[in-house]
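> Sequence unavailable; structure follows:
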């Protein structure tokens, strides 16, 4: 099934990289690799659910959005959906569950009564049949993290930004909403890629002159698949990724290689209490995650960053993750944080480690 949304997104990504290559020749290597990157995510032999996800995005209704709000806690597409369009959209978005990072809203709670045809048959499915917006209440209150991080960022206006491990794209869209010239999200998840495309379907329905319509792009690969030492980005984000890497120093070196000289790194990761020599290496699982390898103290993490060559390294925020920030919802019905904590002592994980605490570090190349 030809998917116009994804085709348009791929074309805009290609043109963005082509334009960038005119002044930054390292982008030509990205262009060379791009066809294989995009082919891989659609290959059913790699991702059994890819055809179903593509079909869900392709069947989203074609509507004209009134506006796109990328600078609010809930990323919102203001669009009038008829009752039938709402039901169709809701069913298709549910096929892309679980939704972990957000929140998002599609629809409008307002209606221009002057546009309603009083003679319109209420069963016709006309666009004038105003329905309630669709609110995607994701597992994570990603807006809370953004509020903790945003006050400490350099000005994103006019900057090229790389969002590593960007999930369904919530934070990438917020970066565009903050004025970034170009945002490229990288994440190898087939599900997250198609969740991004579902939201982008409605962003693309906005006025073609909308300021943020085509600033945000998605490449479905991990950081290590990118050409090293590209030095293409003014700001690089890595939030919630480092503790999943078996080689944290290699991850930090790869992040540094994507930054221009003087560029800014925003690193958010799990940490523990302790001194510059304190690092937790979970024996088996951590909060029921089996892919957690290194949890340093803030002091140790600062030392790691300085060791690989970052300067002006500073911790700007430390926060314990609460069961209000990460929780089960109708859009993520599996177990969540409350199930991974000690039921008799929520200050500890079910394995007996300290409960999740996250630090945000900012540094420069």
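Arrived safely, thanks for sending. From a predicted model like this one, the values you see are computed outputs, not experimental measurements. Residues are numbered from 1 along each chain as shown.

> contacts, neighbours, all on C-alpha from now
OK.

> a strand runs through residue 154, doesn't it?
No: membership of residue 154 in a strand is not supported by DSSP: H, G, I helix; E, B strand; the rest coil, which gives coil.

> Please report how far residue 69 lies from residue 145.
Using CA to CA, to the nearest Å, we find residue 69 at a distance of 18 Å from residue 145.

> Flag every buried residue along the strand ranked longest in the chain.
In the chain, assigned by DSSP state E, the strand with the most residues is strand 259-270. Using 16 or more other CA atoms under 10 Å as the test for burial, strand 259-270 gives 259-260, 263-270.

> ok now it, how far from the chain's centre?
Centroid separation for strand 259-270 versus its chain: 16 Å, with CA atoms, centre = their mean, to the nearest Å.

> ok, which stretches of the stretch 151-300 of the chain are strands?
160-164, 182-186, 216-219, 233-239, 259-270, 279-280, 295-296 (DSSP state E, counting those that start in this stretch).

> for the first one, packing partners?
Strand 160-164 is packed against helix 170-177, strand 182-186, strand 233-239, with contacts defined by 3 or more CA pairs under 8 Å, 6 or more residues apart in numbering; DSSP states H and E.

> one more time with 6 Å, if that's ok
Secondary-structure packing of strand 160-164 (3 or more CA pairs under 6 Å, 6 or more residues apart in numbering; DSSP states H and E): strand 182-186, strand 233-239.

> possible to save those strands as a markdown table with mean neighbour count and distance to residue 59?
Compiled in a markdown table, the helices and strands packed on strand 160-164 are given as follows (neighbours: other CA atoms under 10 Å; distance: least, CA to CA, whole Å):
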| stretch | mean neighbour count | distance to residue 59 |
| --- | --- | --- |
| strand 182-186 | 26 | 24 |
| strand 233-239 | 23 | 32 |
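
> Adding distance to residue 292, write those out as a markdown table.
Putting these into a markdown table (distance: least, CA to CA, whole Å) gives the following:
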| stretch | distance to residue 292 |
| --- | --- |
| strand 182-186 | 20 |
| strand 233-239 | 14 |
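
> Okay, strands next: where are they in the stretch 1-150 of the chain?
Assigned by DSSP E, counting those that start in this stretch, the stretch 1-150 of the chain shows strands spanning 67-69, 75-78, 101-102, 104-106, 134-136, 140-141.

> Distance from the fourth one to the middle of the chain?
Shown here is strand 104-106, whose average C-alpha point lies 15 Å from the average C-alpha point of the whole chain (CA atoms, centre = their mean).

> dump the residue contacts of residue 260.
Applying CA atoms under 6 Å, 6 or more residues apart in numbering to residue 260 gives the contacts 231, 233-234.

> if I look at residue 2, how far off is residue 363?
In terms of CA to CA, residue 2 sits 43 Å off from residue 363.

> Of the two, which one has the most company?
Taking other CA atoms under 10 Å, residue 2 and residue 363 do not tie; residue 363 has more neighbours (21 against 9).

> Second structure follows, compare the two:
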């Protein structure tokens, strides 16, 4: 059943790719994507796809992509509004957002608009550009970027729930953005076809952070822009924390460099015009449990006595860095 849904959902994305700088790589991407889809083994997928198929058809009067909550406006009947809310709730947990779909406000774990407001003023013009967002989650940032009408807006995200959440939202937003269910390691090296590449919240999950940065560089056209966001620690060019086990209860966290060390890594791989745009400590105002993400979140991972993470580390600080190939 899922093959047909992917085919339908990805059809317009492949057309977008045909008309973009990424066109020469389309067949490779298609065959990698097909392999992934053929080997899907996710027991909850049928449940999520049923919820997707049961979303009501609602006329959209207008959309708002430049608001904190990505918004679709219209006048659903009471039955439609209730059906919409019920099906969207079946796609729990919602981590990135928020979204306002008619009467339903999806109050997500992350108030991703806060991160977006730190990044947006520094972005190059995205109109008519090819843009890639690595580990894009449910596409909240892609939808915020869609405001600028890029030539291609592509996200990659291996989490199938996040892919389905994006399809659900985009059924009403009707953006040109698209997501492929791929990991970074599935992307061909040295594609050199994206004007702007985003990697947000990915680097600290990589055992080989420099390899990740080199791969990102290889995806960019000459002079292309990288927007990198990751957790950093205080310190100088020599400082890097490798947590002993978990970090703020996150598994699979490897390298947490200082901002200076991160800039040095980018320099070493030959990136230019490296600029630190923002360093902010993540607070429970930005990341917390909600009705739409009922698991533990940042507040539960902070030791109230010390104000550090429950493992004894400083609270997560996130740096946003811009660099050019």
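In hand now; what should we look at? This structure is a prediction, so every number in the text was calculated from the model and none was measured.

> circling back: tell me which of the strands of the stretch 1-150 of structure 1 lies nearest to residue 16 of structure 1.
strand 67-69 (20.8 Å; CA to CA).

> Counterpart of residue 278 of structure 2 over in structure 1?
By TM-score structural alignment, residue 278 of structure 2 lines up with residue 317 in structure 1.

> three-state assignment of its match?
Criterion first, three-state DSSP; result for residue 317 of structure 1: strand.

> Quick check: the aligned residue for residue 293 of structure 1 in structure 2?
Using TM-score structural alignment, residue 293 of structure 1 pairs with residue 254 in structure 2.

> what sits against its match?
Residue 254 of structure 2 neighbours (CA under 6 Å, 6+ apart): 204-205, 207, 242.

> Grab the nearest non-local neighbour of residue 256 of structure 1.
residue 365 (6.4 Å; CA to CA, 6 or more residues apart in numbering).

> For the one you found, grab the count of nearby residues.
Residue 365 of structure 1 has 23 nearby residues by other CA under 10 Å.

> With residue 216 of structure 1 instead?
26.

> need the contact list for the counterpart of it in structure 2.
Under the alignment by TM-score structural alignment, residue 216 of structure 1 pairs with residue 177 in structure 2. Contacts of residue 177 of structure 2 were listed using CA under 6 Å, 6+ apart, and they are 153-154.

> How about residue 326 of structure 1?
By CA under 6 Å, 6+ apart, the residues touching residue 326 of structure 1 are 139-140.

> Please repeat the previous calculation with a cut-off of 8 Å.
Neighbour list for residue 326 of structure 1: 139-141, 336-337 [criterion: CA atoms under 8 Å, 6 or more residues apart in numbering].

> Let's see if you can find the most crowded of these.
Compared across the contacts of residue 326 of structure 1, residue 139 has the highest neighbour count, 26 neighbours, by other CA under 10 Å.

> close enough to count as contact, it and residue 328?
Yes: with contact defined as CA atoms under 8 Å, residue 139 of structure 1 reaches residue 328; the gap is 5.6 Å.

> Quick check: neighbours shared by the two?
In contact with both residue 139 of structure 1 and residue 328: residue 336, using CA under 8 Å, 6+ apart.

> circling back: of the helices and strands packed on strand 160-164 of structure 1, which is nearest residue 94 of structure 1?
Across those, closest to residue 94 of structure 1 is strand 182-186 (CA to CA), at 22.8 Å.

> in structure 2, what residues pair with that closest one?
Against structure 2, strand 182-186 of structure 1 falls on residues 152-156 (TM-score structural alignment).

> Please state the offset of the matching stretch from the chain centre?
The answer for stretch 152-156 of structure 2 is 10 Å, by CA atoms, centre = their mean.

> on average, how far is it from the matching bit in structure 1?
Mean deviation of stretch 152-156 of structure 2 relative to structure 1 after superposition (mean CA distance after the TM-score superposition for structure 1): 0.8 Å.

> what's next to that stretch, contact-wise?
With CA under 8 Å, 6+ apart, stretch 152-156 of structure 2 has contacts from 16-17, 20, 128-136, 139, 142, 146, 176-184.

> can you rerun that using 6 Å?
130-136, 177-182.

> Any chance of JSON lines for those residues, columns distance to residue 59 of structure 2?
Below are the contacts of stretch 152-156 of structure 2 laid out as JSON lines (distance: CA to CA, whole Å):
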{"residue": "130", "distance to residue 59 of structure 2": "30"}
{"residue": "131", "distance to residue 59 of structure 2": "29"}
{"residue": "132", "distance to residue 59 of structure 2": "30"}
{"residue": "133", "distance to residue 59 of structure 2": "29"}
{"residue": "134", "distance to residue 59 of structure 2": "32"}
{"residue": "135", "distance to residue 59 of structure 2": "31"}
{"residue": "136", "distance to residue 59 of structure 2": "27"}
{"residue": "177", "distance to residue 59 of structure 2": "20"}
{"residue": "178", "distance to residue 59 of structure 2": "21"}
{"residue": "179", "distance to residue 59 of structure 2": "24"}
{"residue": "180", "distance to residue 59 of structure 2": "27"}
{"residue": "181", "distance to residue 59 of structure 2": "28"}
{"residue": "182", "distance to residue 59 of structure 2": "32"}
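
> on that earlier part again, what range in structure 2 does the longest strand of structure 1 sit on?
Aligning strand 259-270 of structure 1 against structure 2 (TM-score structural alignment) gives residues 220-231.

> what lines up against residue 197 of structure 1 once you look at structure 2?
Using TM-score structural alignment, residue 197 of structure 1 pairs with residue 167 in structure 2.

> Could you count how many residues lie near that match?
A count of neighbours around residue 167 of structure 2, defined by other CA under 10 Å, yields 22.

> what's the closest non-adjacent residue to it?
Nearest residue to residue 167 of structure 2 in three dimensions, chain neighbours excluded: residue 9, at 7.3 Å (CA to CA, 6+ apart).

> Quick check: the aligned residue for the one you found in structure 1?
Looking across to structure 1 (by TM-score structural alignment), residue 9 of structure 2 lines up with residue 9.

> Name the residues of stretch 274-294 of structure 2 that come out as buried.
Under the neighbour-count criterion of 16+ other CA under 10 Å, stretch 274-294 of structure 2 has 274, 276-277, 279, 286-290, 292-293 buried.

> nearest to residue 81 of structure 1, of the helices and strands packed on strand 160-164 of structure 1?
strand 182-186 (28.5 Å).
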